[in-house]
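Participant: here is my input; please provide its structure:
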Amino acid sequence: MNIKLITVGKLKEKYLKDGIAEYTKRLSRFAKMEIIELIDEKTPEKASIAQNNQIIAKEGGRIAEKIGPRDFVIVLAIEGKQLASEAFSKKLADVTVSGYSDITFVIGGSLGIDPLIKQRANMKMSFGLLTLPHQLMRLVLIEQIYRAFMIQQGSPYHK
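Facilitator: As a prediction, this is how the structure comes out:
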């Protein structure tokens, strides 16, 4: 199993890097984890809707280049489906038995995700209505992926 996380923007905070490194290490017994950080476009302070749409489209183009044609793509989006950890674990298990060996998660930039990337997605997922910093969301997502595998193993980690 290969898991790819495509994110817009660089991770700067050491504590988040350390947490992500820890869960990536733990995940290595279940899957190969690849994190792809893409350049985020600078947004003018009083950008127009048209400027914002251009930025989203540019970032979307960069994301699209990193998605494989046979990837099962899960986009994190506020309008996506909310899943309990157990349901998320089952979804990942179901994806792997459906013939997918590559699962790609996408976390967009501060302005959101290009609608074309959302259309390409096999699934849109939400972690709730709260807005979280994208860098923190990476850590939360990777921990939940690890938790999903531990649930599949029947591990007490989830308790």
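
Participant: only C-alpha atoms for contact and neighbour calcs from this point on.
Facilitator: Will do.

Participant: Ile103: what secondary structure?
Facilitator: Following DSSP: H, G, I helix; E, B strand; the rest coil, we place Ile103 in the strand state.

Participant: might one say that it is in contact with Ala31?
Facilitator: No - applying Cα atoms under 8 Å as the test, Ile103 and Ala31 come out as separate, 10.2 Å apart.

Participant: shared neighbours of those two, which are they?
Facilitator: Met1, Asn2, Ile3 (Cα atoms under 8 Å, 6 or more residues apart in numbering).

Participant: of the residues you listed, keep whichever come out buried.
Facilitator: Buried by 16 or more other Cα atoms under 10 Å: Asn2, Ile3, out of the shared contacts of Ile103 and Ala31.

Participant: for the comparison step, fold the sequence that follows:
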Amino acid sequence: MKITILCVGKIKEKYFRDAIAEYEKRLGRYCKLEIVEVADEKTPDGASEAEEQQIRRKEGERLLKYLEGKNCYVIALAINGKMLDSVALSEKVSDLMVKGNSHIVLVIGGSLGIADEVLKRADEKISFSKMTFPHQLMRVILLEQLYRSYRIINHEPYHK
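Facilitator: All right, here's what the predicted structure looks like:
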């Protein structure tokens, strides 16, 4: 199975890059992992709703460009998505594999969220919390939960 983390922005902090590298290494035995970063837009202080909408739209166009022509199951991480616990996420991944989905793309938006056009393209929306997390941290959390999912799928121990 191929899993792509499609995200807006680069990781600047070394401690996040180190954590991401660790989970990439761990996940390597379970799936083919790809992390695709698209450029983020700078948000001016005191941006209006219209400016924020335009920023989301520009970032969304970059995300959709990656998805063009790809046969993949798209899951957007959105605050209003369905909440899953770790077991339910592992069941989702397992179910997608059984149904023949060979490529899952998980989308993490930028600091202003995900454009409506990308949410419409998504096959499903999931939420990790009603809280808002920095998108750099969300990438680490997502990778950890994917690793946990594969450990659960393979009946391997993992700390609770």
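
Participant: sorry, back to before: okay, Ile103 and Ala31 of structure 1: which has more neighbours?
Facilitator: Each of Ile103 of structure 1 and Ala31 has its neighbours counted (other Cα atoms under 10 Å); Ile103 has more, 22 against 18.

Participant: check contacts around that one.
Facilitator: For Ile103 of structure 1, the contact set (Cα under 8 Å, 6+ apart) comprises Met1, Asn2, Ile3, Lys4, Asp71, Phe72, Val73, Ile74.

Participant: if we use 7 Å, what do you get?
Facilitator: Shown in contact with Ile103 of structure 1 (Cα atoms under 7 Å, 6 or more residues apart in numbering): Asn2, Ile3, Lys4, Asp71, Phe72, Val73.

Participant: want to try a markdown table for those, with secondary structure and distance to Lys46 of structure 1 as columns?
Facilitator: Below are the contacts of Ile103 of structure 1 laid out as a markdown table (DSSP: H, G, I helix; E, B strand; the rest coil; distance: Cα to Cα, whole Å):
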| residue | secondary structure | distance to Lys46 of structure 1 |
| --- | --- | --- |
| Asn2 | strand | 40 |
| Ile3 | strand | 37 |
| Lys4 | strand | 34 |
| Asp71 | coil | 37 |
| Phe72 | strand | 36 |
| Val73 | strand | 32 |
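
Participant: all helices of structure 2, in order?
Facilitator: Secondary structure of structure 2 by DSSP state H: the helices cover 14-27, 49-67, 86-98, 116-121, 135-153.

Participant: deepest-packed of the ones you listed, please.
Facilitator: helix 135-153 (a mean of 19; mean count of other Cα atoms under 10 Å).

Participant: what residues does stretch 4-22 of structure 2 touch?
Facilitator: In contact with stretch 4-22 of structure 2 (Cα under 7 Å, 6+ apart) are residues 33-40, 104-110, 136, 140.

Participant: using neighbour counts, trim those residues to the buried set.
Facilitator: Buried by 16+ other Cα under 10 Å: 33, 36-38, 40, 104-110, 136, 140, out of the contacts of stretch 4-22 of structure 2.
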